[in-house]
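K.L.:
Sequence first, predicted coordinates after that:
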Amino acid sequence: MTDPETTTALDGCSVVTMDAQRREHSTGHVVITGNRITQVGAGRAPEGLPDARYVDASGCLATPGLINTHHHLYQWVTRGMAADDTLFGWLTTLYPVWAGIDADIVETAATGSLTWLARTGCTTTTDHHYVFPQTGGDVFAAEVEAAARVGLRFHPCRGSMDLGRSRGGLPPDNIVEDRDAVLTATQAAIDRHHDPAPDSMLRVAVAPCSPFSVTGDLLVEAAELARHNGVLMHTHLAETTDEDTFCREHFGCTPVEYVDRLGWLGDDVWLAHGIHLDDSAVRRLGDTRTGVAHCPTSNARLGAGICRSRDLRDAGARVGLGVDGAASNESNSLWEEIHHAVLFARARGGPGALSVRDALEMATIGGAEVLGRQGEIGSLEPGKLADVALWRLDGLGHVDIVDPVAALALGAQPPLELLLVNGRAVVERNRVTTVDEAEVARRVATASTKLLSRAGVNR
């Protein structure tokens, strides 16, 4: 817990606030008391703050903590498999392996993934968990426990699949659930875990997996359940051309048209990927203020394509960045999504397609908007929650890059001098402080070997 009386002053750093005016300070300060930011401004921090810890932040850049809008934490223990496959081939290979997960494996995988996310500047992360083996125990609670241990702000999404292979879907029948069981379990997850308070560390969303693994009936009833409970809705959409073909063959329309007629667009919905969108789909997402989690690294790893992030932003859609699962993005780095968002947008649309500040915006206040928390996190402003990343830029890799935001977005990943989540130090001098990284690594290796052995896969 954060001591409400503790004050920390980050003194002498460059500051990118991401406030409404997008103010920046070449030399500035950020003051945190308890779990709230109390001062942000130019120049050195005020002297004589009572009982304050002054952090010499010269040579550093302070940004809002990064916000990860799409992930699959359990995949951390199945990295490196189907390394050269497309999405559907990759899923076909991995579904039988994931069928063997249990609560212990998920807790270990989530701890490993969350720990590494923290090392890459992430202070808030979502997770889309949709594999629930009947004998696996409470895997959803396991990842909630892991997030609390590591100390990240957490938005787990209770996912689901009810369209197995025997009914025309992609997943094998032994890992799909009955629709009534899904709805009962989803309501139970909300009742047990969701915290709507303004300073919440834990909020739950409703998240049927995808058009090719979920029936239309489940999508409709899940939306009704989510809106009845006042929680957000999340699903995969328009990730591959295979998905587009599937929707046209089975539903006679595009993926966006399909979810639109089922009530799955709006400012309480965000979609993962959103790559294969025509102009009318981009306009519809913008008109409805639907959110999109842009996952450039995973999309490139699977050869899925490049999201039209510039067009979506210009149309009015809320766009954040996502790491996606570690089995399709082995680096598991939210910083890398900033880097790749810039490069891939420019590879597609030219040097003006996305600025370095656009990419940082998507990773911070953009992600907060996707999660409906722009009033609490995503920028450095007095009154907001103290989720802050302090990046060291005075080493050899960055010291001569004249623009600190360009140094962050275009250079190598900088060391993290400090990462505060809700005012609590989770990373100091590029090491996670809340867990023993070496012990987590040992546990991950054991869990991975155990899971792969269950599936008959040799390491």
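P.N.:
Looks like it arrived, so ask away.

K.L.:
contacts, neighbours, all on C-alpha from now
P.N.:
OK.

K.L.:
mind checking how far residue 284 is from residue 222?
P.N.:
21 Å (Cα to Cα, to the nearest Å).

K.L.:
Comparing the two, which residue is more hemmed in?
P.N.:
Taking neighbours as other Cα atoms under 10 Å, residue 284 and residue 222 compare with residue 222 leading, 23 against 20.

K.L.:
How about residue 186, nearest residue that isn't a chain neighbour?
P.N.:
Leaving aside its sequence neighbours, residue 186 sits nearest to residue 158 (Cα to Cα, 6 or more residues apart in numbering; 6.0 Å).

K.L.:
so the one you found touches residue 191, yeah?
P.N.:
No - when contacts are counted by Cα atoms under 8 Å, residue 158 is not listed as touching residue 191 (12.0 Å).

K.L.:
tell me, how many neighbours does residue 151 end up with?
P.N.:
Neighbourhood size, residue 151 [other Cα under 10 Å]: 26.

K.L.:
Could I get the contacting residues of the residue nearest the centre of the chain?
P.N.:
In the chain, the centroid-proximal residue (Cα atoms, centre = their mean) is residue 68; its distance is 2.2 Å. Residue 68 makes contact with 122, 124, 125, 126, 320, 321, 322, 323, 334, 363, 367, according to Cα atoms under 8 Å, 6 or more residues apart in numbering.

K.L.:
In addition, the following structure is provided for comparison:
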Amino acid sequence: MTVKVIENAHVVTVSGAEHPRGHVVIDGDRITAVGAGGAPAAEGAERIDGRGCLVTPGLINTHHHLYQWASQGLAKDNTLFEWLVALYKPWSKMDAEVVRGAASAGLGWLLRSGCTTSTDHHYVFPRGRGDLFAAEIEAAAELGVRFHPCRGSMDRGRSDGGLPPDEVVEDLDTILAETEAAIDRYHDPSPGSMLRVAVAPCSPFSVSRDLLERSAELARSKGVRLHTHLCETLDEDRHCREQFGMSPVDYMESLEWLGEDVWFAHAVHLQDADIKKMAQSGTGAAHCPSSNARLGAGIARVADMLAAGVPVGLGVDGAASAEMVPLAGEVRQAMYMQRARYGPDALTARQALEMATLGGARCLGRQDELGSLEPGKLADIAIWRVDGFYAAIDDPVTAFAYGGTPPLARLLVGGRTVVRDDELVTVPQDEVARRGADAHRRLMTLAKEVL
């Protein structure tokens, strides 16, 4: 891999320094220099002219459900619980072909919005439908995104007091065996890893106490991270208090589910004591503002979490609850929703950008490698065009965060170009889009008997 030099750009390191006319030097998959002014000489280097461009770390998506690309546009006016009840039915019919196509389209869309690292939380495993977890991993490898798939699970169907129908849950022993097998097969803890696995029981209303406890034991014995949905809606809060006699955060604390190796999706309905516990334990939160708005779940207390020291990243969430939402757009959405609730100084553009980069890296435990532009870190870099119409705004970060997302001039993952001039280069963009549409049509055909 050749040396690359990005020069003459507005470079935002996120770690503190900002260079209005700066440079970034890349050797292999690592950043070797970042600074102001002209780049140092590098014989034989590929030189990327960044005039009119903003350079940021690649964005990090801390919560997603890629399979849901195939079920967009359904249950459009429902609460979370109503939406889930409606969609469990078609999801029960998905197969590996659906997941592969949906993951290709979902990850391609993320790459085109500046995302270089994405998680995925896959928790629906209908029996006899192929290897769904492998299907999304294959899609990520083909597209060239850094991937953190979370092996999800549900073991509390309706007959056990849970929300999902019994046909989409697995038994405890199967879940633990399959999760351990996924870690052993796929998890790569090495520096610069493109693939790391997390353990991710779905939610307090769809999994048992035993599954949560044993999942935590498994994850910590294997040295991987823990993820789940928590405090997304008031319905969930009532469910926990009625069934467990305590708040969702207190319940998770009782099961040893707080810690630096844990991050929760959504965390909308937190009390002051919850935020304090998360901050003290280092537990992270994936903020998904568009999905929370689409489902009417509420506005998370992001400003309060950041002030307390909680690691907060951004997440798109599933495409079925945030149709066609780009990750870069969540920077603006997060900023505006905090301001709508708390006032115009609640969250700045640079704070929102930090959530999308270094905050996400903290949630995934990769802040030493990702999330900022510093020598020694991985060369996951987004180059945004802020000239043309955007040049009417003097501050490039304001141009990026406040309006429509600027076009991508280049997106690098480990120094490798994966998007150029807003077009995927690893896989033909039209092909990726077609796979997503085909996945939707296939799922709707498979689901006809239950819709």
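P.N.:
Received, thanks. No experiment lies behind these values; they were computed from the predicted model shown.

K.L.:
what's the TM-score here?
P.N.:
Overlay of the two chains. TM-score (TM-score structural alignment, normalised by the length of structure 2): 0.99; 451 aligned residues with a Cα RMSD of 1.1 Å.

K.L.:
which one in structure 2 is aligned with the residue nearest to the centre of structure 1?
P.N.:
Aligned against structure 2 by TM-score structural alignment, residue 68 of structure 1 finds its counterpart in residue 61.

K.L.:
Check the spacing between that match and residue 114 of structure 2 real quick.
P.N.:
When distance is defined by Cα to Cα, residue 61 of structure 2 is 10 Å away from residue 114 of structure 2.

K.L.:
burial count for whatever residue of structure 1 lines up with residue 426 of structure 2?
P.N.:
Superposed on structure 1 with TM-score structural alignment, residue 426 of structure 2 falls opposite residue 434. Neighbour count of residue 434 of structure 1, defined by other Cα under 10 Å: 15.

K.L.:
Confirm that residue 434 of structure 1 lies within a strand, as I assumed.
P.N.:
No - membership of residue 434 of structure 1 in a strand is not supported by DSSP: H, G, I helix; E, B strand; the rest coil, which gives coil.

K.L.:
List the contacts of it.
P.N.:
149, 150, 151, 426, 427.

K.L.:
go with 10 Å
P.N.:
Residue 434 of structure 1 is in contact with 115, 148, 149, 150, 151, 424, 425, 426, 427, counting by Cα atoms under 10 Å, 6 or more residues apart in numbering.

K.L.:
Give me the buried entries from those.
P.N.:
Among the contacts of residue 434 of structure 1, the ones that count as buried by 16 or more other Cα atoms under 10 Å are 115, 150, 151, 424, 425, 426, 427.

K.L.:
Which two among those residues are spaced furthest apart?
P.N.:
Maximum pairwise distance among these (Cα to Cα): 14.7 Å, between 115 and 424.

K.L.:
what's the nearest residue to residue 190 of structure 1 if we skip its chain neighbours?
P.N.:
Nearest non-adjacent residue to residue 190 of structure 1, counting by Cα to Cα, 6+ apart: residue 204, 6.0 Å away.

K.L.:
whoops, residue 50 of structure 2 was the one
P.N.:
residue 9 (4.3 Å).

K.L.:
name the element that neighbour belongs to?
P.N.:
Assigned by DSSP states H and E, residue 9 of structure 2 falls within strand 4-12.

K.L.:
Beyond that strand, next helix or strand please.
P.N.:
strand 18-27.

K.L.:
mean shift between the helix or strand just after that next one and structure 1?
P.N.:
Sequence order places strand 30-36 as the next helix or strand after strand 18-27 of structure 2, per DSSP H and E. Here strand 30-36 of structure 2, set against structure 1 after superposition, deviates by a mean of 0.7 Å using mean Cα distance after the TM-score superposition for structure 1.

K.L.:
Which strands or helices does the helix or strand just after strand 30-36 of structure 2 pack on?
P.N.:
Where DSSP H and E defines the elements, the next helix or strand beyond strand 30-36 of structure 2 is strand 46-49. Contact here means 3 or more Cα pairs under 10 Å, 6 or more residues apart in numbering; DSSP states H and E; on that basis strand 46-49 of structure 2 packs against strand 4-12, strand 18-27.

K.L.:
try it again with 6 Å
P.N.:
Packing partners of strand 46-49 of structure 2 (3 or more Cα pairs under 6 Å, 6 or more residues apart in numbering; DSSP states H and E): strand 4-12.

K.L.:
could you give me the residues in structure 1 that the strand it packs on aligns onto?
P.N.:
Against structure 1, strand 4-12 of structure 2 falls on residues 8-16 (TM-score structural alignment).
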